Every structure is written in structure tokens, then in C-alpha cells.
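J.: Quick one, structure for this:
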Amino acid sequence: MGGEKKNKGWCRGRRTTATQPVQMTRHLIICEGKQTEPLYFEGMKKALGAVNGRKLAVVVRGTGRHALDLLDCALDLCRYAAEIYDHVWLVFDRDDFPAADFDVMERKCAELSDSSRTFHALWSNPCFELWPLLHLNYSTVPMNATGCQRQLASVLNRELGLTYWKNMGGLYEALASRRGVAARNAKKLGVHHDALGEPKPSRRNPSTWVGEIFDELEPYLGNDLG
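T.: From the prediction side, this is the model:
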């Protein structure tokens, strides 16, 4: 997502042979927000259907923690989990938090990743709502969180006839068929910021890495993407 990432050593589950049963891949999605992001990913989890529990195990947690505190929370959850999570996805926003803490998360995730577990920084600048917005609209104009949410409300009403409110449910389901559009738009934003010479996530506004999780899970979702 969003240009070429430096650390692509993902652990894509455990390899199997033709004579071995398919082994489950375990995912922990840990969100900064307590409602908006968890509701979205719970919608994704529901869309996985019978695959979740057979080929995948997906756990979604909303925490209210920010940046490095979110990472500490993820480490605690991993430490006390009954089984190893193959992938840990940290979902967090730029908002008004210190740029240094926001920018260091990708490096911290790379340092913590090893052959048994991969940590992923699914950051959004300025906020998570940029990801659903990219399903319906593309723009390189910088924005703050309030402006992003207002744009999302406007395009949801115009394109889908939906009334948006903070922490609304059903957002994943309403936009699932347009996720291919969102992925392409997110990558275009990455190319845009690369061309501007902006390597730091805190300076790449607007931009989001949320779509990276779908690079991993898309084969199991089976949606007809736009």
C-alpha cells in the first residue's frame, strides 16, 4: 500500500505441503479507537464466514490507546495469549498525537517481527475515516480529522444515500464491493507522497496503510471488488 514499503518480510502463515493439513493463521487486530475501527473490522470478520475458525482466527480489540501505548498493549495481549498470533495489525491515526511517536511505529513493528510473528503498522493520516473515504473519493488535498469525516459523510450520502455518524455500524458491509477502488486510491496517494519526497507517515497527509491487511486476507473474502 502507498508506495513501496521497506519491510516486506511478512509471515504469511505457516507453509504446508500437499500431504499436510492446512494450518490456521491467527490474526490480532488491535485498534486505537474503541468503536469506529473495531466495528469496521468486526464487519470484515463476519464477511469471512466459515473461513474464520477453519483457515483463519481473527480477534479484534478496541483499546483507546495511542501509538506506542497501543504497541505496548498489543505486546501484552500477545504475551498472555493461549496461542501465537501470526500477524498483529495495529490500527491507529495521526490526529494530534506527537509526530515522533507516530513515525516510529513502522520501525518498532519491523524490529519486533520475526519468523513466528509479524507486526504491521496500519496507520492513517489524518484519521481512519480516510480509508472508507477512498472507496468513494480520491484527493491529495491535506485535511484534518474533522474535515475527513465531513467529506466521508458527504460522499456516503451522495453516492449511497447513507447518513454517516461517528462510530456507525455497517460501514464495512456498505463499502465492501468498492474496496478495490480504495486500494488503488491508497496506492496512488503513496506514489503522490513518494514523488514529493515525504518519507515520514506524519507528513503524508492524506495517506493510509489500512489496506495492507487486505493484501493478506483478500483471498478469503471473495468479494467482487470494484
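J.: rest of the way, CA atoms for contacts and neighbours
T.: OK.
J.: For this structure, which segments count as helices?
T.: For the chain, the helices defined by DSSP state H occupy 36-48, 67-79, 99-112, 130-133, 145-155, 171-175, 179-196, 212-221.
J.: Taking the centroid of the protein, which residue is nearest it?
T.: residue 210 (2.7 Å; Cα atoms, centre = their mean).
J.: Deepest in the core, which of the helices of the chain is it.
T.: Among those, helix 130-133 has the highest mean neighbour count (mean count of other Cα atoms under 10 Å), at a mean of 24.
J.: Which elements pack onto it?
T.: Secondary-structure packing of helix 130-133 (3 or more Cα pairs under 8 Å, 6 or more residues apart in numbering; DSSP states H and E): helix 145-155, helix 179-196, strand 207-208.
J.: With distance to residue 28 as added columns, please give the helices of the chain in JSON lines.
T.: Converted to JSON lines, the helices of the chain look like this (distance: least, Cα to Cα, whole Å):
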{"stretch": "helix 36-48", "distance to residue 28": "11"}
{"stretch": "helix 67-79", "distance to residue 28": "8"}
{"stretch": "helix 99-112", "distance to residue 28": "14"}
{"stretch": "helix 130-133", "distance to residue 28": "19"}
{"stretch": "helix 145-155", "distance to residue 28": "26"}
{"stretch": "helix 171-175", "distance to residue 28": "18"}
{"stretch": "helix 179-196", "distance to residue 28": "21"}
{"stretch": "helix 212-221", "distance to residue 28": "11"}
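J.: Ok, which of those comes nearest residue 205?
T.: Between residue 205 and the helices of the chain, the shortest gap by Cα to Cα is with helix 179-196, which sits at 8.3 Å.
J.: With respect to residue 53, which of the helices and strands packed on helix 130-133 lies nearest?
T.: helix 179-196 (23.5 Å).
J.: which helices and strands sit right next to the closest one?
T.: Using 3+ Cα pairs under 8 Å, 6+ apart: helix 179-196 touches helix 130-133, strand 207-208.
J.: Could you also give me the structure for this next sequence, so I can compare it with the first?
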Amino acid sequence: MGSEDNFHKRKARSTSDLKRVKAFRKQNKRILIICEGSKTEFNYFRDLRTDLGIDPKQVNIPKNDGNTPDRILDHALALYDEDALSGDAYDKVYCVFDRDTHSTFDESVQRIESLKSGRKPKPFEAITSTPCFEFWLLLHFGYTDAAFHQAGKKSVGDNAVAALKKKPGFAAYDKGTQGIYKQLKPKLPDAIKHAQKLREESIKNRTMNPATNVNILVLDIQALSSSNK
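T.: As a prediction, this is how the structure comes out:
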């Protein structure tokens, strides 16, 4: 009888756990964020998640060994399909990458658009910056629509980083710098406003240099935090 009782207890616990998971999923969206590399963007969004008190199971930001748009998308697809097979697919998947000098940028953006509008749509979104993520950081200090160009041995991305290093507190900035989100948090509302204004102007003027839609992802993460309260 003892072993039979234990079996029923385990089954009851399992059923109870499953009900809790289903209840959590009914009330909470699950998103996946795959960033270019594993430094600036990775740290920024993880710090944002921590600051908002969001469970890592709800906003998954795994490390990614790929640093090109196509590899980022392939990795995101693999993780999305893996979870979909388990019966609990992500509600949204964000691929965060730069234009910079990547030869697969346009192709990857087009692939994501195809995934969104295909016969079996997948909830993917390209979160891009031109020339690079550092331009999003620059928008915390004020609005700008000045284009970036390659100059000598410096890529367009290098020049955006150089511009950021001229801002207060960023002279020693590099890709491994910690605490960027916390440092810029007081200026975040301004950056969101500036990014939105720039996107509207970019559409009107038909230019995407510079540009970023990182604010979309930030707002979506903030909305998750609000819905959890």
C-alpha cells in the first residue's frame, strides 16, 4: 500500500505542478531575446530584466556564440522550434543585431519578415540598429539624425562608438563595460522618445542611417513587468 500511496501522491503533485504552470502561462507571456554577441546588448537587457523584477523564465536571454545576423536568427529559430515541440512555444522572439558591415543583415531582416507572414506565422521580430547598438545608447543624451560613415580604417560602427565615448561617463566605454543600463536608466524615457521620433523622420525621408528600434523591445519588456503586477 505504501508504494501505491507514494505513486498517487507523486501523480497529484505532478498534476498540481502542471496546473500551476498552465495558470502562469495563461497570465504571463514568455519571450526569447537573442543578442549579437554576449557583451553590451546581452548585459543591457539582462540588467533591464533584473531591474524590473521579471523572472528569467519569462524573459529568456541566453548567451549566443554567433555574432552575425544570420547566425543569431538560426539560433533563435532552433530554440523556438525546440520549445514549440514541447508544446509551450515562446509568445515572442526578438533577434537583436546591428547593420554595421554585416553582409547578412538585409537577408536576415527579410527572413524574419517571411517568418512573420508565412503560412504558419512565427512571432519573430528584428530589433536592429544602424550602425550599431551604441547608437541606441547615444540617444539617451539627446536627439540626433546625423549619419555615420566609414572613415579610413574605422567602420561606421567604430565611429558610433567614438561618438559615444565623447559623452559624460563613457570615455572608457568598450564592449565589455558593465552597468550601462543602470548608468543610463534616468535618461531611458528620453531615448525611447528620440528613437520613435527618428523612426518617423526616417520613414518620411527614406533613410535608415542612423536608425534603431531597440525602444520597441524595451517597451515590450516594460509592459510585461506591468502586466505581472
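J.: Now the TM-score, please.
T.: The TM-score (TM-score structural alignment, normalised by the length of the first structure) is 0.74; 191 aligned residues with a Cα RMSD of 2.5 Å.
J.: hmm, back to that, residue in the second structure matching the residue nearest to the centre of the first structure?
T.: Correspondence of residue 210 of the first structure to the second structure, assessed by TM-score structural alignment: residue 214.
J.: And for residue 131 of the first structure?
T.: Using TM-score structural alignment, residue 131 of the first structure pairs with residue 136 in the second structure.
J.: who's in contact with the nearest residue to its match once chain neighbours are set aside?
T.: With sequence-adjacent residues excluded and distances taken as Cα to Cα, 6 or more residues apart in numbering, residue 136 of the second structure is closest to residue 212, at 6.4 Å. Residue 212 of the second structure sits next to 127, 128, 129, 130, 133, 135, 136, 195, 199 when contact means Cα atoms under 8 Å, 6 or more residues apart in numbering.
J.: my read: residue 26 of the first structure touches residue 60, true?
T.: No: at 11.3 Å, residue 26 of the first structure does not count as touching residue 60 under the criterion of Cα atoms under 8 Å.
J.: quick one on the thing from earlier: could I get the contacting residues of the residue nearest to the centre of the first structure?
T.: Residue 210 of the first structure neighbours (Cα under 8 Å, 6+ apart): 91, 122, 123, 124, 128, 131.
J.: Just send these back as CSV, with distance to residue 162 of the first structure too.
T.: Output for the contacts of residue 210 of the first structure, formatted as CSV (distance: Cα to Cα, whole Å):
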residue, distance to residue 162 of the first structure
91, 25
122, 26
123, 26
124, 23
128, 18
131, 17
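J.: Buried only: go through these for me.
T.: The neighbour-count test (16 or more other Cα atoms under 10 Å) applied to the contacts of residue 210 of the first structure identifies 91, 122, 123, 124, 128, 131 as buried.
J.: Mind checking the helices of the first structure for the one nearest to residue 22 of the first structure?
T.: Using Cα to Cα as the measure, helix 212-221 is the one of the helices of the first structure that comes nearest residue 22 of the first structure, at 13.7 Å.
J.: Against which helices or strands is that closest one packed?
T.: By 3+ Cα pairs under 8 Å, 6+ apart, helix 212-221 of the first structure packs against helix 36-48.
J.: Please report how far residue 83 of the first structure lies from residue 31 of the first structure.
T.: Using Cα to Cα, to the nearest Å, one gets 20 Å for the distance from residue 83 of the first structure to residue 31 of the first structure.
J.: More neighbours: the two, which one.
T.: residue 31 (28 against 9; other Cα atoms under 10 Å).
J.: Translate that one into the numbering of the second structure.
T.: So, by TM-score structural alignment, residue 31 of the first structure is matched to residue 35.
J.: ok, now which ones touch the residue nearest to its match when sequence neighbours are not counted?
T.: In space, and not counting its chain neighbours, residue 35 of the second structure is closest to residue 96: 4.7 Å by Cα to Cα, 6+ apart. When contacts are counted by Cα under 8 Å, 6+ apart, residue 96 of the second structure touches 33, 34, 35, 36, 41, 72, 126, 127, 128.
J.: ok, those residues in the first structure: which stay?
T.: Here is what carries over to the first structure from the contacts of residue 96 of the second structure, by both residues aligned by TM-score structural alignment, their matches' Cα atoms under 8 Å: 33, 34, 35, 36, 41, 126, 127, 128.
J.: The fifth one and residue 221 of the second structure, how far apart?
T.: Spelled out, that is residue 41 of the second structure. Relative to residue 221 of the second structure, and taking Cα to Cα, residue 41 of the second structure is found at 14 Å.
J.: Could you save the helices and strands packed on helix 179-196 of the first structure as TSV and add columns showing distance to residue 166 of the first structure?
T.: Formatted as TSV, these follow (distance: least, Cα to Cα, whole Å):
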stretch	distance to residue 166 of the first structure
helix 130-133	13
strand 207-208	19
